[in-house]
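Asks: Have a look at this prediction, sequence included:
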Amino acid sequence: MTNQPRILLVDDESFILGSLSGILNGQFDVTTAEKGTEAIDIFKSSHFPLVISDLMLPDISGLDIITQVKAISPESQAIMISGQGTIDVAVEAMKRGAFDFVTKPFNSEHMIQLSLKAFKLYESLTENKRLKETIKNLAPSEFLGEHPSVKKLLDMVKTVARTESTVLLEGESGTGKEIISRMIHKNSSRVSGPFVAVNCGALPDGLVESELFGHEKGAFTGAHERLIGRFERAQKGTLFLDEINTLPLTSQAKLLRVIEERYIERLGSEKSIDVNIRLVAASSQNLWDAVEKKSFREDLYYRLKVIDIKIAPLRERVNDIPLLALHFMKKHNNKIKSTATGISSEALKAMMGYSWPGNVRELENAIEHAFIIAKGPSIMPDDLPIFNHAPANDKYSTLAEAERSIVIKALKDAGGNKYKAAKVLGIPRTSLYSKIKKFELT
């Protein structure tokens, strides 16, 4: 058995057949046929990634071979060769699905390179077809993946959803914590109630407690009317507190009391309001590290960590990247007109070799970007924005060094505009601020 790409050559002239076989034999596993019907029988018994056929054959036309090859295996590629090439025949061959049309005499190196390009397209189409089938056969879920960690995570979600326990989700920015929290809500007995999401890192300074617990008219300067807080809005439903690690210590103390006593008081009121909610909290940083640094209360940590679910970063489930990439392509296909209908094998390999500091969110942004600017039928590596961040050929001893370089490059390209840099990186501004602080870039 050989691992070389397989090619079926069809020509009724033994000299041409021998010559072409000699050219391609070094890089391909070549099978030959002198008649069109013979070639079709061979192809039916063993599909070939590539068929190279002469136009004029003694029994059927090379154009008919293209038609039948495409009907049997749409992903297979066909190259037409002819000594009597005309524009009309070439156009007809392309209409029938030919990869290219070559006139005799042909250049040896050109035929090798053309065949390699055709085979790469076959690989891309085959992989895209496999991924589409995989997506179709996956159990319905908003969180896609075949990695064991994903399957374990989804099983945990089903189990946890049946309870009323508080859940702590820990995972890097962009890993899908809000998606998991929504799945917990949708699979719970509270599904008919509201799902209220709060990004604690985006709450204005000094207004955290007002946003969470509400306030009465006149409670403070600027409180011109009563505000119903997020806890009340989530009554009989689920409250999702994202980036909970960013809460000030004073707010943490009040949140702890609410969790323990199950009631709130609006600012400016002494009236207690019972709250009936399911609480799901999330942190993009290791919350225990924050406890050790005294920036997060240990008693609140244990109150939140009744059930602790960790979500793996994308770099730890690399084999899910092609599946996710195609899923995002299908998603954006509904709203963006593009020439691309698939992803090249080179682009898939490139994506699988990238660390994705912004995780799944960054991957989706990269696919949307590539989908918009792609000029051909497949997304190519140059269509992806991910390699514009890090300097080429740099070698890093740690992932943190690579991530630091990417953040610096994004900030530089954005002219120091943090909003634009975060958008390019595919991460929230709060996460960018955390990375700036982490890498001491201020």
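Replies: Cool, the structure landed. Residues are numbered from 1 along each chain as shown.
Asks: Could you use CA atoms for every contact and neighbour count after this?
Replies: Noted.
Asks: which helices and strands does the longest helix that the chain contains pack with?
Replies: The residue-count maximum for a helix in the chain (DSSP state H) belongs to helix 108-137. Contact analysis of helix 108-137 by 3 or more CA pairs under 8 Å, 6 or more residues apart in numbering; DSSP states H and E lists helix 14-24, strand 50-54, strand 77-82, helix 321-333, strand 342-343, helix 345-352 as its packing neighbours.
Asks: how close does the closest residue to residue 208 other than its chain neighbours sit to residue 257?
Replies: Excluding the flanking residues, the one nearest residue 208 by CA to CA, 6 or more residues apart in numbering is residue 251, at 7.2 Å. According to CA to CA, to the nearest Å, residue 251 and residue 257 sit 10 Å apart.
Asks: And residue 167, by the same measure?
Replies: For residue 167 relative to residue 257 (CA to CA), the value is 17 Å.
Asks: who's more crowded, those two?
Replies: residue 167 (24 against 14; other CA atoms under 10 Å).
Asks: residues in contact with that one?
Replies: The contact partners of residue 167, by CA atoms under 8 Å, 6 or more residues apart in numbering, come to 279-281, 304-309.
Asks: Just the ones in strands from those residues, please.
Replies: 279-281, 307-309 (DSSP state E).
Asks: try this one next to it:
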Amino acid sequence: LALLRAVQLRRQPVGRFMVFDAADAGTDPQWLAPVRRALEQEADSLVIQHVDRLDGPRLRGLWSALERANGMNRERPLWVAVTLRHTTSSGDLLRLLRLFPGTVEVPPLRLHLEDLQQLVSFFLARLGHGGQLVCSPEAMRLLMRLSWPGNVEQVHQMLRQVVQHRRTGCIQPDDLPPEARTVSRRRLSPLESMERDAIVQSLLDANGSKVKAARSLEMSRATIYRKIHEYGIVTSTT
């Protein structure tokens, strides 16, 4: 989604960008109605996520709505994109995809980390609202260690957190959220994320001392060492 937002910003910075998630269609019988309205009159750019989650009737309904929108005379051309994890043998899905002139396969970010620095610069320029905000080499090294299970959208959301408290200057490691100090390859539960964040903050407050951090958290030294390893927390000192 972050990549599609970037494309839209380059194409039409002032246009209305709308997103619909087809994963919601299973619990919303009226899901298609606002999509039709957006296609016909509301949106300049429209993204439908997880289109492969739609059932046959909704795929056919979406196909009809796209066909109708394609035949309309609009003051500004409509740009539409859909996202999906994989294609299937579904005839309805394949027919829908044939309406789109091109397909771009986006690999996981962890497989092209060489692009991360450019992505960070791009998002900071957009999120900084004209402010001169750059990423220090030290902070970038931390970002390069991450596996990014949320891909480009995770980068976007992390930098949004950063610009909430730093608008200009140079982003340092301490400006990054706790998740930037971990290299865990699995998604943490909400409770695990809270515990990880508390450990990271305690380590920062203790200048990296695990003994002091464990004491402030009322943990044993063995427990904090185990948790640091379990969560993949990167520490600068011992």
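Replies: Received the coordinates, thanks. What you are looking at is a predicted structure, and each value in this text was computed from that prediction instead of being measured.
Asks: Give me the TM-score for this pair.
Replies: Laid over one another, the chains give 0.57 as their TM-score (TM-score structural alignment, normalised by the length of structure 2), with 187 aligned residues with a CA RMSD of 4.1 Å.
Asks: ok so, going back, residue range for the longest helix of structure 1 in structure 2?
Replies: Across structure 2, nothing matches helix 108-137 of structure 1 (TM-score structural alignment).
Asks: and the angle from that helix to helix 345-352?
Replies: Going by axes from the mean of the first three to the mean of the last three CA atoms, to 10 degrees, helix 108-137 of structure 1 is angled at 60 degrees with respect to helix 345-352.
Asks: what helices or strands is the helix or strand that contains residue 94 of structure 2 leaning on?
Replies: Applying DSSP states H and E as the criterion places residue 94 of structure 2 in helix 91-97. For helix 91-97 of structure 2, the contact count by 3+ CA pairs under 8 Å, 6+ apart identifies helix 56-70 as packing neighbours.
Asks: make it 10 Å
Replies: Counting by 3 or more CA pairs under 10 Å, 6 or more residues apart in numbering; DSSP states H and E, the packing neighbours recorded for helix 91-97 of structure 2 are helix 56-70, strand 79-82.
Asks: contact partners of the longest one?
Replies: If you take CA atoms under 10 Å, 6 or more residues apart in numbering as the criterion, helix 56-70 of structure 2 is touched by 22, 25-26, 29, 31-33, 35-41, 51-54, 77-78, 80, 90-99.
Asks: from these, which would you call buried?
Replies: Neighbour counting over the contacts of helix 56-70 of structure 2 (16 or more other CA atoms under 10 Å) leaves 22, 25, 31-32, 35-36, 38-40, 51-54, 78, 80, 92-93, 96-97 as the buried ones.
Asks: Out of the helices and strands packed on helix 91-97 of structure 2, flag the one nearest residue 114 of structure 2.
Replies: With CA to CA, the closest approach to residue 114 of structure 2 among the helices and strands packed on helix 91-97 of structure 2 belongs to strand 79-82: 25.7 Å.
Asks: distance between the closest one and the chain's centre?
Replies: 18 Å (CA atoms, centre = their mean, to the nearest Å).
Asks: what's the answer for stretch 222-232 of structure 2, then?
Replies: The answer for stretch 222-232 of structure 2 is 27 Å, by CA atoms, centre = their mean.
Asks: which part of structure 1 lines up with it?
Replies: So stretch 222-232 of structure 2 sits over no part of structure 1, by TM-score structural alignment.
Asks: Tell me the buried residues in that stretch?
Replies: 224, 227-228, 231-232.
Asks: Could you find which two of those residues are furthest from each other?
Replies: 224 and 232 (11.8 Å).
Asks: Surely residue 287 of structure 1 touches residue 301?
Replies: Yes. The pair residue 287 of structure 1 / residue 301 is scored as a contact, 7.4 Å apart, by CA atoms under 10 Å.
Asks: joint contacts of those two?
Replies: Residues touching both residue 287 of structure 1 and residue 301 by CA under 10 Å, 6+ apart: 168, 245.
Asks: Just the buried ones from the ones in strands among the contacts of residue 167 of structure 1?
Replies: Buried, going by 16+ other CA under 10 Å: 279-281, 309, out of these.
Asks: Output the contacts of residue 167 of structure 1 as JSON lines; include the columns distance to residue 102 of structure 1.
Replies: Putting the contacts of residue 167 of structure 1 into JSON lines (distance: CA to CA, whole Å) gives the following:
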{"residue": "279", "distance to residue 102 of structure 1": "66"}
{"residue": "280", "distance to residue 102 of structure 1": "62"}
{"residue": "281", "distance to residue 102 of structure 1": "62"}
{"residue": "304", "distance to residue 102 of structure 1": "68"}
{"residue": "305", "distance to residue 102 of structure 1": "66"}
{"residue": "306", "distance to residue 102 of structure 1": "68"}
{"residue": "307", "distance to residue 102 of structure 1": "64"}
{"residue": "308", "distance to residue 102 of structure 1": "62"}
{"residue": "309", "distance to residue 102 of structure 1": "58"}
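Asks: Return the member of the residues you listed nearest to residue 179 of structure 1.
Replies: Residue 179 of structure 1 has its nearest neighbour among the contacts of residue 167 of structure 1 in residue 280, at 11.7 Å by CA to CA.
Asks: so what corresponds to that closest one in structure 2?
Replies: Checking TM-score structural alignment: residue 280 of structure 1 goes with residue 80.
Asks: count of neighbours near the residue nearest to its match when sequence neighbours are not counted?
Replies: Leaving aside its sequence neighbours, residue 80 of structure 2 sits nearest to residue 46 (CA to CA, 6+ apart; 4.8 Å). When neighbours are defined as other CA under 10 Å, residue 46 of structure 2 has 23 of them.
Asks: pretty sure residue 46 of structure 2 belongs to a helix, no?
Replies: No. Inclusion of residue 46 of structure 2 in a helix is not indicated when DSSP: H, G, I helix; E, B strand; the rest coil is applied; the result is strand.
Asks: Show me what it aligns to in structure 1.
Replies: By TM-score structural alignment, residue 46 of structure 2 lines up with residue 240 in structure 1.
Asks: pretty sure that match is touching residue 233, no?
Replies: No. Assessed by CA under 10 Å, residue 240 of structure 1 is found out of contact with residue 233, at 11.6 Å.
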